[in-house]
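Visitor: Sequence first, predicted coordinates after that:
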Amino acid sequence: MVTGREKPYTVSGHFYLRQGANSQQLKRDEIRSLFQKENLIRFDRKANPDFIMEKDFDNEKFKAFVSKAGMDSSLPKEHVLQNLGLMSEDKLNNAGVLFFSRKASRFFLNSIITCVLYGSKTKSKILDKQDFSDDFISNFNNAVIFSLKTLRTEYIIEKVERKEQPEISEMVLRELIINAMTHREYFSEGRILIEIYSDRFEISNPGGLLFKRSELGKISLSRNPLLVDLVHRLRLVERIGSGIIRIRELMKDRITFDIDSDWFFVKIKRNILVKDGVKDGAKDGAKLTSNQEKIFNKIKEILEITAEDLSDVVGINKRNIEKNLSKLQELRVIKRVGSDKSGHWEIIGDN
């Protein structure tokens, strides 16, 4: 058999895969698996025989999509679905089911997105866990909200104003989550998993790259182009195809991409915490300034230390010490017990 770039090879109605000097004839299941892996069978364009338009189609979700996408709402539903490429063999295809079914997980259990918040650097203690099993857009929004809600807020002082921002920007979260949802392998039974540890944020999705790893961020090639098109119409991300570049520029060495033939992993280092864990209602673990860290560390050594003594140790005047102490109390890192003269400090979370 002559070698070439196309695979598998077909001879006299049989399919073969080249393995070194030998050619292995493929069985039916092997042919299907190979075609899926090589993206020769498209999940998103495949007609869904189990979906019944009259019973399963959510017209409110469809109307919301048409409105947000800026489409003509007077056009018949069937006409719009055809123009969007969501009808295959007179049936709604899988992309349409993910977007407009009343509950996508009824048809695809693997469309569920699982989000987990852990209390430390390991999986030993789960603080919160949610499974999102609705339509594509609802799952996306809920996953972003869960991530923003559980990540810390950092406080940036610019001149006399204080700005608040999540430790991982909403743009980065939206890009990473939508990439996982649009580029994942839906033929796999695996689910998208978002895990938030005390020291890192991770997203994993089934499906490796369709191109060389060295080309990640340089080219855009999706195994689910219909889903990408629908996302683009809704402007869920700033610009299709440029997300990885922007994320790398923003996150620099905090982000890594781990890829194998079947899975895609993203890991982001979180800013160093004052302590591990999360406490309800507390803004603990927020990023501290250099002076605040010095103050905090000295208080840990001497709980009875006064503002005057801190001024001598840190090297700034008493007024600035008091401002930083107020900030640390606002962030619920420390608290004052008793009076200024006879009281002492407590480290929140050490009790």
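Guide: Structure received.
Visitor: From here on, just use CA atoms for contacts and neighbour counts.
Guide: Will do.
Visitor: so what's Lys323 up against?
Guide: By Cα atoms under 8 Å, 6 or more residues apart in numbering, the contact set of Lys323 is empty.
Visitor: Secondary structure element for it, which one?
Guide: helix 318-330 (DSSP states H and E).
Visitor: Please point out which parts of that helix sit buried.
Guide: Lys318, Ile321, Asn324, Leu325, Leu328, Gln329 (16 or more other Cα atoms under 10 Å).
Visitor: Likewise for stretch 209-216?
Guide: Leu209, Leu210.
Visitor: quick revisit: any idea which helix or strand comes after the helix holding Lys323?
Guide: For helix 318-330, the following helix or strand on the C-terminal side (DSSP H and E) is strand 334-337.
Visitor: and after that following strand, which helix or strand comes next?
Guide: Using DSSP H and E, the helix or strand that follows strand 334-337 in sequence is strand 344-347.
Visitor: helices and strands around that following strand, which ones?
Guide: Contacts defined by 3 or more Cα pairs under 8 Å, 6 or more residues apart in numbering; DSSP states H and E place strand 344-347 against strand 334-337.
Visitor: how about the strands of the stretch 1-150 of the chain, start to end?
Guide: Under the criterion DSSP state E, counting those that start in this stretch, the stretch 1-150 of the chain carries strands at the ranges 9-11, 14-19, 22-25, 87-88, 91-92, 113-118, 126-132.
Visitor: want to compare, so here's the second one:
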Amino acid sequence: MTYNAEDLLVPDTSPQDIHRVRLADYFETRYKKTIDDAGLCWEGVIRNLSLGKDGKLNLAGLLLFGKNPQQFRPAFMVKAVYIDGTDIASQHYRDSEDIEGCLLDQYERSLAFITRNLHRLQAGQGINSLGKLEIPEITLQEVLVNALIHRDYFISAPIRILMFIDRVEIISPGHLPNHLTIEQIRFGLSNMRNPIIASHATRQMPYRGLGSGIPRALENYAAIQLIDDRSGNQFKVIIQRPILEKP
């Protein structure tokens, strides 16, 4: 039987490591009843939602609903940095953040990191308006969600967000699974690497599944380069910024 990384039980975890309020709210929102009304104990909820078994959380359960996932898996986080230039070798940083927490927290804080460092354009709006982001937020949402859900969790490494004055790079551990190609994902084909995480993420983040994320990102902003780096075992999304600042 083939196991995905998300199926693997995490040693030393227990149901006590679940964020119970978060899981209870999720359960009630999804199933329109409380855990008590369903007649389940916490162990039963964890088992029935494929979040763990035998008194332990699996990786999916830890990352989706854990109190402190990085206590057990410190590498599964996002490292974000804004480099004041166009080259990663620059030592001048405008902003940086190590983003931890469950996947929903990582998504929200990663999106906030990028958006607070982008320009806003008036684009025909009133002078007192906040303005539109230079890269559409829906494009950033789709790329971030795809990185968190589809990365390879067999690789003990963080997702990296590298912002430059001319581009934003989002680098995920793991190349495209099996024989999936860049052209195929551009047309909506997908190969589910983490189905448990994906099934719950549809109700936590703006994730729709069915391979629609990359086509939607490209539809809203065409200046995106996709790189499937098989030798480096990583997948890179490069989003060009429309405004080039002076370093």
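Guide: Yep, that arrived. Remember, predicted model here, so these are calculated numbers, not experimental data.
Visitor: What's the TM-score once they're superposed?
Guide: Between these two chains, after superposing, the TM-score reads 0.86 (TM-score structural alignment, normalised by the length of structure 2); 235 aligned residues with a Cα RMSD of 2.2 Å.
Visitor: Save the buried residues of helix 318-330 of structure 1 as a markdown table, and put in distance to Arg184 of structure 1 too.
Guide: Below are those laid out as a markdown table (distance: Cα to Cα, whole Å):
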| residue | distance to Arg184 of structure 1 |
| --- | --- |
| Lys318 | 56 |
| Ile321 | 51 |
| Asn324 | 46 |
| Leu325 | 47 |
| Leu328 | 42 |
| Gln329 | 44 |
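Visitor: of those, closest to Pro206 of structure 1?
Guide: Leu328 (42.0 Å; Cα to Cα).
Visitor: distance of the residue nearest to the closest one when sequence neighbours are not counted from Asn297 of structure 1?
Guide: With sequence-adjacent residues excluded and distances taken as Cα to Cα, 6 or more residues apart in numbering, Leu328 of structure 1 is closest to Ile334, at 6.0 Å. For Ile334 of structure 1, the distance to Asn297 of structure 1 (Cα to Cα, to the nearest Å) stands at 11 Å.
Visitor: Those two: who's more crowded?
Guide: Ile334 (22 against 12; other Cα atoms under 10 Å).
Visitor: how about the more buried one, what does it touch?
Guide: Phe296, Leu328, Trp345, Glu346, Ile347, Ile348.
Visitor: are any of these buried, and which?
Guide: Applying 16+ other Cα under 10 Å to the contacts of Ile334 of structure 1 flags Phe296, Leu328, Trp345, Glu346, Ile347 as buried.
Visitor: wouldn't Asn224 of structure 1 be in contact with Leu40 here?
Guide: No - using Cα atoms under 8 Å as the test, Asn224 of structure 1 is too far from Leu40 to be in contact (11.3 Å).
Visitor: Could you check which of the two has the larger neighbour count?
Guide: Higher neighbour count among Asn224 of structure 1 and Leu40: Asn224, with 20 against 11, using other Cα under 10 Å.
Visitor: related to what we said a few turns ago, relative to Lys267 of structure 1, which of the buried residues of helix 318-330 of structure 1 is nearest.
Guide: The nearest one, if we look at the buried residues of helix 318-330 of structure 1 relative to Lys267 of structure 1 and count by Cα to Cα, is Leu328, at 29.1 Å.
Visitor: Give me the residue at the spatial middle of structure 2.
Guide: Leu148 (2.5 Å; Cα atoms, centre = their mean).
Visitor: That one maps to what in structure 1?
Guide: Using TM-score structural alignment, the partner of Leu148 of structure 2 in structure 1 is Met181.
Visitor: and the direction of the helix or strand hosting that match versus that of strand 113-118, what angle?
Guide: Take DSSP H and E as the rule and Met181 of structure 1 turns out to sit in helix 170-183. Angle, helix 170-183 of structure 1 to strand 113-118, by axes from the mean of the first three to the mean of the last three Cα atoms, to 10 degrees: 140 degrees.
Visitor: for helix 170-183 of structure 1, packing partners?
Guide: Against helix 170-183 of structure 1 (3+ Cα pairs under 8 Å, 6+ apart) you get helix 136-150, strand 200-206, helix 225-234.
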